[in-house]
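*Asks:* I would like the atomic coordinates for the input below:
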Amino acid sequence: MTDRTALVVGASRSLGLALAGEFADRGWDVVATVRGDTSEGLAELAARTGRVTVERLDITDTAGIAALRERLGDRRIDLLFVNAGITDADVPAAQVPTEVFAEVMVTNALSPMRVVEGLSPLVPPTGTIGVMSSRQGSVGFNTRGGHEVYRASKAALNQLMRSYAARTAQDPRTLLLLHPGWVQADVLEGHAHDGGLQFLDHTGAVVPW
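*Replies:* Have a look, this model is predicted:
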């Protein structure tokens, strides 16, 4: 058992739900956010473990981020993990409507950074701030193209996190950008006290920028 708390932003389904479940099973208290109604899977997880608290948050809503910060009060968050994002049609960027381009960029790059900035005061110096990125955001790995706007949004997210890390260079907290894979709890726990920023895949291997 542990007295640590994880805040998983975007935990209603898929990897976010699995990650919340993995930490709850390891004895962590988990605050799991959903954009709308609580999913059946998350409700079942909360009932089974007794360690999961569900909060509502749309990461594109700046007022909602501030409201969640207020609701959490001075609660210590040992791990803040932002798992949220959208994709778009796999077409060349020039064919994407401006409003779709803006939506993908705001949701995948700007909004996660607003969550990080807004909720990071709850993370102690020994804590970890993680954000779900993707190998598709790696410039070095982009040899085949495709999914251009999604790739661009993840590359923008990576760059924004690099800027955040540079701006907070004296901050001892660990910063992680992760490529999705089946439940990254081992990676998140294994790098918890590294400090600095790393871009890793779900096995813990470094992803080139």
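
*Asks:* make it CA atoms for all contacts and neighbour counts henceforth
*Replies:* Noted.

*Asks:* which of the residues in the host helix or strand of S111 are buried?
*Replies:* Applying DSSP states H and E as the criterion places S111 in helix 111-119. By 16 or more other CA atoms under 10 Å, the buried positions in helix 111-119 come out as S111, P112, M113, R114, V115, V116, G118, L119.

*Asks:* repeat that for stretch 62-80.
*Replies:* Those buried within stretch 62-80 under the rule 16+ other CA under 10 Å are I65, L68, R69, R76, I77, D78, L79, L80.

*Asks:* in the chain, where's the longest helix?
*Replies:* helix 148-167 (DSSP state H).

*Asks:* now the angle from that one to helix 111-119?
*Replies:* 30 degrees (axes from the mean of the first three to the mean of the last three CA atoms, to 10 degrees).

*Asks:* about what we covered before: contacts for the next helix or strand after the helix holding S111?
*Replies:* Once the chain leaves helix 111-119, the next helix or strand it forms, by DSSP H and E, is strand 128-132. Residues outside strand 128-132 that contact it (CA atoms under 8 Å, 6 or more residues apart in numbering): 78-84, 112, 116, 120, 123, 173-180, 188, 192-193.

*Asks:* quick one more, to check against the first:
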Amino acid sequence: MTDTRKTALIIGASRTLGLGLAAEYLRLGWDVIGTVRGSRHTGLHDLAEASGGRLTIESLEMTEPEQISALRDRLAQRTLDLLFVNAAITRGDLPIGEVPTDMFAEVMITNALSPMRVVESLRPLVASTGTIGIMSSDQGSIALNTEGGQDLYRASKSALNQLMRSYAARNAEDTRTLLLIDPGWVRTELGGPDADLSVEESIPGVAETIAGQRGKPGLHFLDYQGQAVPW
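*Replies:* Reported below is the predicted structural model:
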């Protein structure tokens, strides 16, 4: 009997949203490859131990291009149904004029440049009917920015969205689905303790939204409830 299980690669799966997404795809019967930074033990390792071999862990520092290339080489014989980039950072809520240059570079490299390097490098591993997704945020929406704050984080997500639109335009004939996903305001290190949603409330919606877009080529910017987010 042919094994028809789907495979997801989740970049940045050691905790919170990424870990929740890995757990959700295991629950849905997928095989999952999750990446972590470094060699420390994480919640993903505990999840892998209980997965019966359906979750494998790869090490990746996303901001190091040579590590992205090495991961691609290690996975060269795998076919992915989903490539999802989750990793992102924030460095506090400073007005943009007070942001040190090195902080600006760090956040932009991590949140905008590195996810796109992953997409560009690992795209050949994704099936022609598969999906490439990145965790964005409604804070990346220029139209929705009516209150300001979180200047650098907002800018990094807006830059990510613009770069993904450029990628989609350059690959307009690609049959893969391309997604930017807003998970909602979630209680994570980034979202803070006062956020509206738990990981358990957000992530099933993220997975359902991804499933609902399968087979729809082109780029879609959606929230965890499947609603379009203004650019």
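
*Asks:* can you redo the buried residues of stretch 62-80 of structure 1 as CSV with secondary structure and distance to G41 of structure 1?
*Replies:* Formatted as CSV, these follow (DSSP: H, G, I helix; E, B strand; the rest coil; distance: CA to CA, whole Å):
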residue, secondary structure, distance to G41 of structure 1
I65, helix, 24
L68, helix, 22
R69, helix, 25
R76, coil, 26
I77, coil, 23
D78, coil, 24
L79, strand, 22
L80, strand, 21
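
*Asks:* quick one, helices of structure 2?
*Replies:* So, for structure 2 - with DSSP H - the helices run 16-27, 43-49, 65-74, 101-108, 114-122, 151-170, 199-212.

*Asks:* quick one, which of those is nearest to L9 of structure 2?
*Replies:* Among the helices of structure 2, helix 16-27 comes nearest to L9 of structure 2, with 8.7 Å by CA to CA.

*Asks:* give me the stretch of structure 1 that the closest one matches.
*Replies:* Aligned using TM-score structural alignment, helix 16-27 of structure 2 spans residues 14-25 in structure 1.

*Asks:* try stretch 55-69 of structure 2
*Replies:* Counting by TM-score structural alignment, stretch 55-69 of structure 2 corresponds to 52-66 in structure 1.

*Asks:* quick check: end-to-end length of that stretch?
*Replies:* 21 Å (CA to CA, to the nearest Å).

*Asks:* and P124 of structure 1, what does it touch?
*Replies:* P124 of structure 1 touches R76, I77, D78, R173, counting by CA under 8 Å, 6+ apart.

*Asks:* now, the most widely separated pair of those residues?
*Replies:* Between all members of the contacts of P124 of structure 1, the farthest pair (by CA to CA) comes out as R76 and R173, at 13.6 Å.

*Asks:* re earlier: distance from the chain centre to the longest helix of structure 1, please.
*Replies:* 13 Å (CA atoms, centre = their mean, to the nearest Å).

*Asks:* residue range for that helix in structure 2?
*Replies:* Going by TM-score structural alignment: helix 148-167 of structure 1 matches residues 151-170.

*Asks:* for stretch 81-91 of structure 1, same thing?
*Replies:* The aligned range for stretch 81-91 of structure 1 is 84-94, by TM-score structural alignment.

*Asks:* roughly how far does the most centrally placed residue in structure 1 sit from A6 of structure 1?
*Replies:* Centroid-nearest residue in structure 1: V82, 1.9 Å away (criterion: CA atoms, centre = their mean). For V82 of structure 1, the distance to A6 of structure 1 equals 11 Å [CA to CA].
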